[in-house]
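Q: Model the structure of this input:
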Amino acid sequence: MYQFKQLVVPDFMNKKPPPNYIAGLGRGATGFTTRSDIGPAREGPSDALIEKAKAAAEGKGKTDDDEDDERFQDPDNETGLFNALPYEADDEEADRIYEEVDMKMDERRRARREAREREELEKYRKERPKIQQQFADLKRGLAVVSEDEWASIPEVGDLVRKGKRQKKLADKYTPVPDSVLLGASQQAELTTSLDAKQQLLGGLATPATADGTMTDFVQFGQARDKVLGLKLDQISDSVTGQTIIDPKGYLTDLNSIVVKTDAEISDIKKARTLLKSVITTNPKHAPGWIAAARLEEVAGKLGAARETIAKGCEECPTSEDVWLESARLNTSENAKVILAQAIRHVPQSVKVWMKACDLETDGKAKKRVLRRALEFIPNSVRIWKAAVSMEEDPEDARILLSRAVECVPLAVELWLALARLESYENAKKVLNKARLANATNHEVWITAAKLEETNGNEKGVEMIVRRAVDSLQKKGSTLDRDQWIQEAEKAEKEKYIATCQAIIRETIGMGVDEEDRKSTWMEDAESCIAHGSTATARAIYAHALKVFPNKKSIWRRAAFLEKAHGTRESLDEILQRAVRYCPQAEVLWLMGAKEKWLAGDIAAAKGILEAAFAANSNSEQIWLAAIKLEVETGEYDRARILLSNARDKANTERVWMKSAQLERQLGAVDEALSLLAEAIRRFPNFAKLWMMKGQIEQREKGDISAARDTYAQAIKQVPKSATLWLLASRLEEGAGAQIKARATLEKARIMNPKVPELWCEAVRVELRANNNPMAKALMAKALQECPSSGLLWSEAILMEPRPQRKSRSADALKKCENDPLVVITVARLFWAERKVEKARNWFNRAVKTNPDLGDSWAWWLRFEMMHGREEQQQEVVTKCVAADPRHGERWQTVAKDISNVGKNTEAILKLVAAQLHNTI
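A: This next block holds a predicted model:
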């Protein structure tokens, strides 16, 4: 038989499950159904039980390692294995070391962490910018809004449900009561009869009480007239009976009465209380009395102010400020009495005596007061000066000053005033005494030098200034070199030139190192020129030339100073000395020759150039100057000879160019071309030779193909010359080859990027071909390539329609504010709008910005020819001749024309102005 082994049943199966036990809850195997189930096997646990079980499971799974680590940081709060051990010094040392290590590691990572935080913040700001950043460009634009534009901005009203409100209001209708209509009709009516009540009362009287007592306004009027008459009698003159009221100023005085507000009255009361406390607790404090009196004056109580300051005078009799304040608050007669009392208490007060003198109206009385004051205060310089100024007789003034310098020997100004009143011999004695009394004062020495210069003793001037410098240095005077230069400038303004020069010679080298002398002296001279002290600057240059006679830069500066502020004779003298010391300085020779030529002395100019040839035989500038002089005087044969010699001795490209230019000017075209061919062979990279050759072939010879070949060779040889590309393009455009001209300019822009002239020429080619869209497109690219070009911006302004020109001008001025071409264009816009004064101001601004631009002067002259007077036109011509311009697109076209060779600046200016027309 089979034996069945009994199955062992686990012991927990027969036990009661723990409270709230749910089988499979931990692995989520509760409350689900299968396909075979019709419904849930049993009802699952509630949500409260599930949450409670989860919390219990989490509590059981937590270990000691999960506890807050903060307990290990605090020695007094440790738990676990080592909680019973004491916290000793080594534990504290270990914690401190770990903390330092943590801080060190944190410091090492700080730079990277801060950089990362900045990057994250920048990225966040880019993605989510602030409101103020989003409107930053608009806020910057508000800076140019004018006050009128601000004022014209309309106020923002409440537009919420505006339409609904208006609609509701329109639907409502409220009839006006009859009483309102009746009252409105009666307002404009005239009453022609009295009512019964008025007739019974006997007139237009107003009852004041209920018992019938009436107020008589006629009596009120009569009483008012009596009071006014009494006031007028009080202020009228008792002798003549005439009033002393100023009828013109009466209403003005009434208007000047300031009505105090409640706040002001309250402040005055508080201040009065405080000041009363001050003068009560400390009655000997003079400023407190003065403040209290001024408070009453501000409050309009002049009588109270006088009483207060009178008490102050009694309490503080030794304070001059209290007496002066009392005199100010009182009338003139009372002030004299007050000051007389003040003098008894403070006889040494200069202010009191001077105030007493000012109160006197008679000259004799003033003198009497001042002389009485000198008895009490004989050492007061102020009183002595006032007393001397009151004297009309120079002899009386001299006597007073003699006594003054005895009483106040340290007052230098009194000594100097006495010296001016004395004779020459006595003045020297006076100044010697003043020098002994004031050993460290430089004014006495300088006055003595001026005295010697006035009497024609220039050697004495030099000696006195030298002794002054030595004596003052020994006495320890603190006068430095800059102060001496200021004294020299002051002497020059007073017309003491010899004294000025002597001061410069003796003091210009004080405290200057040897290696810094030249630069320091040049800066001093420029500073004196800026101050208008040309004689001082001339003295500095003279001293510098003695020390550095071979420095041509100093000679040149001195020559420019003489040319600007001196005479022809002084300039000629300094140039002769300059070439004697610096014979290799070409500019000095040329300046001398030019001055002689401008003076009309052609022979002297030629003599200077001959001497220059002897010193500089190979100088290009001197050769060209001599050639120009011969050409200007019509000596063409001599000019050709000089040019031939110059080509041999000074073989330069400019000499060859001038040779060809002279032949072209004289009509020898073939000779000019042969010279240019030889010159190009010698100097193939000189662009002007190619330009001249191409122009001769195009204009004089009429050979377009030869000119085209010349420009083609020139562009290959000198590809960086923008002018050659422009001439080649204009040649093709003139021949009718528009496409080839465009191609030439496009190739030029590739070879020479960011050249405004090439872009402008391309735009003008399209404008001349009436291809406006292409011109605008090119202009847009040009402004991107050259955003600060005044040439392009001026052309862009003129291309815009009239309404958009102002905004375009504003953009141009922002990009290139001081460009004369843009300024001229803006002036032309004002000219077109007939704003004459604004246009004149802008023309003036343009020529000041760049006086070398001849086009600006021509446009200004053209404007004045149409809208200005003859004096204004002549002023423009004079300024232009003084500026001597050499550049400008239209200017150079006229100036370099063969038919205009030899014409002066005025003639060129008028020719250019005649060709201009403001057609905008």
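
Q: contacts, neighbours, all on C-alpha from now
A: Will do.

Q: For the helix or strand where K628 lies, buried residues please.
A: Counting by DSSP states H and E, the element that carries K628 is helix 620-632. For helix 620-632, a neighbour-count test (16 or more other CA atoms under 10 Å) marks E620, Q621, I622, W623, L624, A625, A626, I627, K628, L629, E630, V631 as buried.

Q: now the angle between helix 620-632 and the strand or helix carrying L590, please.
A: L590 is located in helix 586-598, with elements delineated by DSSP H and E. Helix 586-598 runs at 10 degrees relative to helix 620-632, counting by axes from the mean of the first three to the mean of the last three CA atoms, to 10 degrees.

Q: The structure of the following sequence is requested for comparison with the preceding one:
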Amino acid sequence: MFFHFLRSLLFTVVFNQLFVNIVLTKLALFPGIKKGKQIKMNVQNLVNKKKKAFIGMTAPPGYVPGLGRGATGFTTRSDIGPARDASDISDERHKNFNKGKSGDRQEEEEEDLNESNFDEFTGYGGSLFGGGPYDKEDEEADIVYESIDKRMDERRKIKREERLKEEIKRYRMEKPKIQQQFEDIKRELGTMSPDDWSAIPDVANMTRTKKNKNTRAERFTPVPDSMIERIASQQGHSTYASSGIQTALPGTATSLGMKTPAPGELDLLQIGVAKNSMLGVKLDQASDSVTGQTVVDPKGYLTDLNSITPRNLGDVGDIKKARLLLQSVTNTNPKHAPGWIAAARLEEVTGKLQQARNIIVKACEVCPNNEDVWIEAARLQPSEMAKSIIAKAVRNLPQSVKIWDKAVQLEDDTMAKRRVLRKALENIPNSVKLWKDAVELEEPGDARILLGRAVECCPTSVELWCALAKLETYENARKVLNKARQKIPTDRKIWINAARLEEANNNKEMVHKIIERALTSLKANMVEINRELWLKEAEECDHAESPITCQAIVRTVIAIGVETEDRKHTWMEDADSFTANKAYVAARAVFAYTLTVFPTKKSIWQRAAFFEKNHGTIEQYESLLQRAVTYCPKAEVLWLMRAKSKWLAGNVPEARSILNDAFGANPNSEEIWIAAITLESKNNEHERARKLLQKARETAGTARVWMKSARLEWCLSNLAGALQTIQYGLGKFPEFPKFYLMKGQIELQQGYKEKARNTYDLGIKRCPECIPLWVSLATLETLDDNITKARSILEKARVRNPKNDELWVNAIRLEVKAGNDNVAQALLARALQTCPKSGILWSECIFMAPRPARKTKSVDGLKNCDNDAHIVLAVARLFWLERKMKKAKEWFIKAVKLNPDLGDTWATYYKFTAAHGTEDELKVLVEKCVQADPHHGEYWCKTCKCIDNWRIDGNTELMLKLCAKSLPELR
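A: Reported below is the predicted structural model:
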């Protein structure tokens, strides 16, 4: 029974050598067991095949025999420690063995053994038995413990590593690395254009290293190329080095026969000449005197490669392979002409011109019936030799047009060319190209005779028939075109040339008939009428100054193949296409035909009027408007355009008469009343304007009419009358915001700030969506230095209108004006989060940023709102500030194209052109601005609505100049 217990015990502690040593030691103490040594050996063999060296050694320190089965030994208080039972196992086994490993160390300080330093689980804070000897058995026990720990650690290693990876992954998702955060941005770098790369700002020096004030680093500024070129041109293209170059004594001669200049007079141009001379000397020395082939290192000069002179090292192998390949082609298929030509051109490229000539001469012998080989041979030979080669080619291929054309090109004299062409026409009388070349060299009289023969030999050539008709008289030309139409009944160009012939001879009635007959004849000959091709012919006639033919073609073919419901849309597209190609006669014909089909369409009349205004004359514009108001009498805009045209032309009575007619057709029209009032007020007919306003208030009685009445009194300095009119208007229209704005401004002009404040307060209560009212009230508080109140007003306005960028801009400017730059930056960040597509905010952001960061801000702004004119204008101003005038001009042009109605863009562009442009550029700019007629913009609206500028309201050129003066300076 005892042996079974022993066997199970030993297998339990198979990996713990320390326990094995303890058990074996206890077995030696049992008095009833015989043959103890043999039993111990068996146990040792069962545990481990390796023989353990513990037999015969002393027991471990602190070992108490029989303690495990209840036996007690002699112990003291120091063995068991305080608060322990006598039966507890002593802690001598757990002493600090690491301390005993180093015998040379000094004993550590005596540790605190007080009860307050004792812990029930870990014992004392220090080791009680760390000073004992560390013998071999202790080392073996440590090795066993470490092996067991290692084995147990390997059992859970995979799960632990997986758990660790999951934790790391989760941590990286919560807090990614810097590299992971910028992965998407790094991928976007591949799509950046060169302009985007050039727009990246330079990195500022952010280091804060302290520099020694006593030792300053020497700085050098590179000299511009323009200065170097100017100095070189002044000093005979010589650049001198003043120091740092060791030269020979002044006046001494070099081995190349050049005089060495004195220090400070070293000519770099002479150095280059000397370098080339030295290179030539070295090459001459390295060359062979018999064959002339150099033997220089191939990596140095590429000369010892079978006499090849390739352009670079990479061509050498390719040339050899190409030569072998082409040689194989010519050997396997000697009749293949492209192979011979390619082989000759290869030798020509490599510099072996004579070998190329030999190859092509052989090709002429092998392929005598190929015209390309003969032409290539003539090209490679000198002029005289080329003529003989072409002569042989003509004998072999007398029907080749290319060879005859090459023969003509080799001749220098006009008479010789004529002789060659006539010989060519004898052999090839049906070649249109040879006939055309021959006709171009003849005089008009001889050319007509030659063309007469040409159309006989080439009756299907439309170009020859048309050319002959141009040289003949009117009657003969008609006969020629009739013959051409009989020979070629399926070509439209003959009919079009016949129509142009009639137009040129003032027979305009026949033009339209000829075009109609052309369509009938072509349809009878089964020819498809292609609308696009005919309209292209009309455009060509327009450019060739044949307007009658152009109009006839448009009227005849414009409706072919167009669905009924698509007519208006398609014809307007045709008109736009002709206008874009500067075919104005064709576009006018399209509008004329469309208006005959849709005579009551106001939109078509309006588009036609704008076309005539931009590309026609005043007479055509007014005539079109006169017909427009006849067909569309209810179209107010057409009446107003006609009246304004007469007014701008200086014919005020006629304009007044037109407006009277407009009143008859539209008796209660607000637009016509206001136009009549504006006409009278601008012409200093104030009493007439007041009567019209009174009548308009009685008839129309709209809020705008009341506002115009008050504004007229304000402009005439009748402030009391203006306030009275506004008060009446407020009684009728209490929610019209412009009344409150005008009343507040008039009261400020009178000096009544408190009244103006009350007016604005009442206005924002009744019209909380009117942004100018909030801004005006905040501006009034700012004038009184009530920054806090102004700030609260703008905050309240943003609550009522949360996504209005104008309010954000005014709030930011308020903080900047108050000196709160940090608050302004915070407001700007919030504003961009609320309105990320606002060009006004991004423009403000660019110029609030420090100068090194402005490029970055501009790039961000363009990404967020690329098609906004405000951000494009800000970029243009940034380039202007950086003195990059060419780029600034490009961006100004882009800005005015994006939004022509933005007056601030035109004013800034005008200011830029006035400072850095020419008078012609300034004149063109003013004309484009007048044509665009802008009405919006912060500074533009301030200039237009200023009460002092009311007399020039409507004069775009003067407004442009005044607005340009009011713009702030660049900062």
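
Q: TM-score them against each other, please.
A: Overlay of the two chains. TM-score (TM-score structural alignment, normalised by the length of structure 1): 0.72; 740 aligned residues with a CA RMSD of 4.1 Å.

Q: and the helix holding L590 of structure 1, which stretch of structure 2?
A: The alignment of helix 586-598 of structure 1 onto structure 2 (TM-score structural alignment) spans residues 636-648.

Q: Next, the mean deviation of that stretch compared to structure 1.
A: Once superposed with structure 1, the aligned residues differ from stretch 636-648 of structure 2 by a mean of 0.7 Å; criterion: mean CA distance after the TM-score superposition for structure 1.

Q: aligned partner of D102 of structure 1 in structure 2?
A: When structure 2 is aligned by TM-score structural alignment, D102 of structure 1 is left unaligned.

Q: again with A914 of structure 1
A: Checking with TM-score structural alignment, A914 of structure 1 has K965 as its match.

Q: got the contact list for its match?
A: K911 (CA atoms under 8 Å, 6 or more residues apart in numbering).

Q: name the element it belongs to?
A: Going by DSSP H and E, K965 of structure 2 is in helix 956-966.

Q: Give me the mean distance between that helix and structure 1.
A: Looks like 3.3 Å for helix 956-966 of structure 2 (mean CA distance after the TM-score superposition for structure 1).

Q: Sort out which residues of that helix are buried, please.
A: Applying 16+ other CA under 10 Å to helix 956-966 of structure 2 flags T956, M959, L960, K961, L962, C963, A964 as buried.

Q: now for the residues you listed, which pair is the farthest apart?
A: Comparing every pair within the buried residues of helix 956-966 of structure 2 by CA to CA identifies T956 and A964 as the most remote, at 12.1 Å.

Q: can you give me the strands in structure 1?
A: 206-207, 214-215 (DSSP state E).

Q: I figured T308 of structure 1 hits W289, correct?
A: Yes - the pair T308 of structure 1 / W289 is scored as a contact, 6.9 Å apart, by CA atoms under 8 Å.

Q: out of these two, which sits in the more crowded spot?
A: W289 (29 against 20; other CA atoms under 10 Å).

Q: any chance of the strands of structure 1 in CSV, plus mean neighbour count and distance to I739 of structure 1?
A: Formatted as CSV, the strands of structure 1 follow (neighbours: other CA atoms under 10 Å; distance: least, CA to CA, whole Å):
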stretch, mean neighbour count, distance to I739 of structure 1
strand 206-207, 14, 106
strand 214-215, 13, 109
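
Q: closest to W725 of structure 1 out of those?
A: W725 of structure 1 sits nearest to strand 206-207 of all these, at 105.7 Å, using CA to CA.

Q: how about that closest one, aligned to which bit of structure 2?
A: Going by TM-score structural alignment, strand 206-207 of structure 1 sits over no part of structure 2.

Q: Work out the gap between that strand and the centre of the chain.
A: 73 Å (CA atoms, centre = their mean, to the nearest Å).

Q: do stretch 685-696 of structure 1 as well
A: That offset, for stretch 685-696 of structure 1, works out to 47 Å (CA atoms, centre = their mean).

Q: which bit of structure 2 covers it?
A: Using TM-score structural alignment, stretch 685-696 of structure 1 pairs with 735-746 in structure 2.

Q: which residues touch that stretch?
A: Contact with stretch 735-746 of structure 2 is made by 703, 707, 714, 719, 723, 726, 729-730, 755-757, 759-760, 762-763, 766-767, 770, 772-773, 776, as judged by CA under 8 Å, 6+ apart.

Q: Can you tell me the closest non-neighbouring residue to N438 of structure 1?
A: If you skip the residues right next to it in sequence, N438 of structure 1 has L410 as its closest partner in space, 6.2 Å away by CA to CA, 6 or more residues apart in numbering.
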